[in-house]
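A.B. asks: need a 3D model of the following:
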Amino acid sequence: MTPLDFEYLRKFLKDRSGLDLAPDKQYLVESRLLPLARKAGLSGISDLVQRVKNGAEALTIDVVEAMTTNETFFFRDKTPFDHLRDTVIPALVQARAARRSLRIWCAAGSTGQEPYSIAMCLKEYGAALTGWRTEIVATDLSNEVLEKSRAGLYSQFEVQRGLPIQLLIKYFKQAGELWQINADIRAMVQHRQLNLLQDFSHLGTFDVIFCRNVLIYFDQETKVGIFMRLAKRMEADGFLALGAAETVVGLTDAFKPHPDKRGLYRPNHLSSPPLVPGMPAAKSAVRA
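C.D. replies: Below you'll find the predicted structure:
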């Protein structure tokens, strides 16, 4: 891969997905795109880049999907799900007693472990949610991972990563060498393809938004724009869950940290304008 090819791919990926590749990540691009080039019958990444430049849309989608990270597992990092069980659901059960409904958005649903973990939390909450309408919307940039999520089929290795054995027995059935999550849990999750760089107002408003372990790949300016648009999609008393390495602090006043609940945030309706217009876009960016 030539330096020009790499620079083209850096800009292309930033424009298409928000992925902010650092200048020293050429090895990462090569490791992920060389197999794709060979699969497409091309001699190397330079040929792949030329095809993308010529508008080969299917190949373009494959390049974006190959470069976006889909690392996930059930109840990842545990703490956000403890917050969901101990803080978020109790507060919303009380606040939503009249309408008896909850909407939750998993904004980087990947292969389904996170939205299904949320669904199991709701199931485990028991009688307090009986008769409630609960809706979980799982979105992702990649159609490939969304298809896996819809199927709800996982390997032994995948179900051993973070999933308590009692929940495996309770909510999964064995299908040959795989495990499939039960139909009633799958039915709780809607799947939609979505690019967080684009408008998502059509999704409506939510009581809870999980947007975890995806913003770390964006520069400051992109993060701020996403936070401002997330705030518009959240109920006034809603909750935002971010990943362990993510924060709103120093980026926006649209959200404020929940006291003593790491990674959990509330809408800030006394907020001032975002902290960024005027901030240099990417000088202190967190990069992939």
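A.B. asks: for the rest of this, base every contact and every neighbour count on C-alpha atoms.
C.D. replies: Fine.
A.B. asks: where along the protein do the strands fall?
C.D. replies: In the chain, the strands defined using DSSP state E lie at 101-106, 133-140, 153-154, 172-175, 178-181, 189-193, 206-211, 234-242, 255-257, 264-267.
A.B. asks: between the ones you listed, which gets nearest to Thr222?
C.D. replies: Thr222 lies closest to strand 206-211 among the strands of the chain, at 14.0 Å (Cα to Cα).
A.B. asks: please give the structure of this sequence too, so both can be compared:
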Amino acid sequence: MKRRNSLSLALPASMVSEHTDLRDKTAALAQVGRAAAIYRVDEIIIYPDKPDESLLMKYVLGYMETPQYLRKYLFKVRPELRYAGALPPLRTMHHPVDDEAANIDVGEVREGVVTEANDNGFLVDVGVDQPLKVDGRGPSKGSRVTVKVQRKRPLTGRPVKKSQLDDYWGYDLRGSRARLGELALSPEWDLTIATSRLGEEIGKHTYELSTAWLTCRKTLVAFGSHKEGIHEIVMREGRRAEECFRYILNTIPSQGTETVRTEEAVHATLAILNNFKD
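C.D. replies: Next up, the predicted model:
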């Protein structure tokens, strides 16, 4: 099941810059993609930071989120995806493994890409051995769409929106022009949380957080980089972290290592927040 309320992560564009090897950068992003899917994150936002590796982050995380049968349409051969073959599968509801039209059920929802389109309708590759037809004018060829199967013979369906689905349907990616402090102060968020080793232990705010979690519509959880924490990053904007975030929390108290990598902090933080009912 998807979350009742929306959960977004804010990650620095420099997140993987501590790694010098592309294979290691890809592996770090793989951990983030898996964590986002496991804990039903709705959106990953990449905020500006130096060095800027946002392009690599968008390609790797976007590739992971895309069903395997659609990648040939949506991704060209690129150096950023050199180690994409080593990425773990998400195995979410929108990544089906059955590739036979005979096994599709009426009412099933699939991701697809428009392969042909005209004024009367369009054909969609939904990862089976025949295209699905949708009547009426639709998106242009090459567009990614979400469709619901209405009939098996012939295979037909209609477009649906992710917001109409009950199941978790992957994460969206967004590149932010706004720096972290400005992003956190946006009125789109009902609840903002920054993670920091300098923050208060999350256990001290369990009751407050669980109550806020029930009532908020959109939550932003922000992470720093390996070089700078949330306080330092926001300070470069001439702001104080306490002015930008409702909570600044240490989600890994008494850590046994000198540093915690961003991808590790993402997993640890989301595992705790996942205990709050939404």
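A.B. asks: can you pull the TM-score for these?
C.D. replies: Once the chains are laid over each other, their TM-score by TM-score structural alignment, normalised by the length of structure 2 reads 0.26; 127 aligned residues with a Cα RMSD of 6.6 Å.
A.B. asks: export the strands of structure 1 as a markdown table, with columns for mean neighbour count.
C.D. replies: Formatted as a markdown table, the strands of structure 1 follow (neighbours: other Cα atoms under 10 Å):
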| stretch | mean neighbour count |
| --- | --- |
| strand 101-106 | 21 |
| strand 133-140 | 20 |
| strand 153-154 | 22 |
| strand 172-175 | 15 |
| strand 178-181 | 18 |
| strand 189-193 | 18 |
| strand 206-211 | 23 |
| strand 234-242 | 21 |
| strand 255-257 | 20 |
| strand 264-267 | 22 |
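A.B. asks: redo these as CSV? Include distance to Val49 of structure 1.
C.D. replies: Putting these into CSV (distance: least, Cα to Cα, whole Å) gives the following:
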stretch, distance to Val49 of structure 1
strand 101-106, 32
strand 133-140, 24
strand 153-154, 34
strand 172-175, 40
strand 178-181, 37
strand 189-193, 25
strand 206-211, 31
strand 234-242, 34
strand 255-257, 40
strand 264-267, 40
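A.B. asks: quick one: closest of those to Tyr116 of structure 1.
C.D. replies: strand 189-193 (7.4 Å).
A.B. asks: from memory Arg174 of structure 2 sits against Ile46, does it?
C.D. replies: Yes - in this structure, Arg174 of structure 2 is within contact of Ile46 by Cα atoms under 8 Å, at 6.3 Å.
A.B. asks: and Leu183 of structure 2, that's in a helix?
C.D. replies: Yes - checked against DSSP: H, G, I helix; E, B strand; the rest coil, Leu183 of structure 2 lies within a helix.
A.B. asks: that one - how many residues pack around it?
C.D. replies: 19 (other Cα atoms under 10 Å).
A.B. asks: Leu56 of structure 2 versus that one, what's the distance?
C.D. replies: Leu183 of structure 2 is 21 Å from Leu56 of structure 2, where distance means Cα to Cα, to the nearest Å.
A.B. asks: mind listing the helices for structure 1?
C.D. replies: Secondary structure of structure 1, counting by DSSP state H: helices at 3-17, 26-39, 45-53, 57-67, 79-83, 89-95, 113-125, 143-151, 156-160, 165-171, 183-186, 220-232.
A.B. asks: what is the second one packed up against?
C.D. replies: The criterion is 3 or more Cα pairs under 8 Å, 6 or more residues apart in numbering; DSSP states H and E, and the helices and strands that helix 26-39 of structure 1 contacts are helix 45-53, helix 57-67.
A.B. asks: want to throw those helices into TSV with mean neighbour count and distance to Leu240 of structure 1?
C.D. replies: Below are these laid out as TSV (neighbours: other Cα atoms under 10 Å; distance: least, Cα to Cα, whole Å):
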stretch	mean neighbour count	distance to Leu240 of structure 1
helix 45-53	17	36
helix 57-67	17	26
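A.B. asks: of those helices, which is nearest Ala236 of structure 1?
C.D. replies: Taking those one by one with Cα to Cα, helix 57-67 is closest: 34.0 Å.
A.B. asks: what's stretch 32-49 of structure 1 in contact with?
C.D. replies: 1-2, 5, 8-9, 30, 62-63, 66-67 (Cα atoms under 8 Å, 6 or more residues apart in numbering).
A.B. asks: out of those residues, which comes closest to Leu92 of structure 1?
C.D. replies: Closest approach to Leu92 of structure 1 among these (Cα to Cα): Met67, at 37.1 Å.
A.B. asks: picking that back up, reformat the helices of structure 1 as a markdown table; add distance to Ala241 of structure 1.
C.D. replies: Shown next, in a markdown table, are those (distance: least, Cα to Cα, whole Å):
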| stretch | distance to Ala241 of structure 1 |
| --- | --- |
| helix 3-17 | 21 |
| helix 26-39 | 29 |
| helix 45-53 | 36 |
| helix 57-67 | 24 |
| helix 79-83 | 7 |
| helix 89-95 | 13 |
| helix 113-125 | 12 |
| helix 143-151 | 20 |
| helix 156-160 | 23 |
| helix 165-171 | 23 |
| helix 183-186 | 21 |
| helix 220-232 | 11 |
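A.B. asks: out of those helices, the one nearest Arg192 of structure 1 is which?
C.D. replies: Short answer: helix 143-151, nearest of the helices of structure 1 by Cα to Cα, at 7.6 Å.
A.B. asks: Arg174 and Ile46 of structure 2: which is more packed in?
C.D. replies: A side-by-side neighbour count of Arg174 of structure 2 and Ile46, using other Cα under 10 Å, places Ile46 first with 27 against 14.
A.B. asks: in terms of secondary structure, what does whichever strand or helix holds that one contact?
C.D. replies: Following DSSP states H and E, one finds Ile46 of structure 2 within strand 43-47. If you count contacts as 3+ Cα pairs under 8 Å, 6+ apart, strand 43-47 of structure 2 packs onto strand 6-12, strand 172-175.
A.B. asks: tell me the angle the first one makes with strand 43-47.
C.D. replies: Yep, that's strand 6-12 of structure 2 we're talking about. Angle of strand 6-12 of structure 2 versus strand 43-47, following axes from the mean of the first three to the mean of the last three Cα atoms, to 10 degrees, is 30 degrees.
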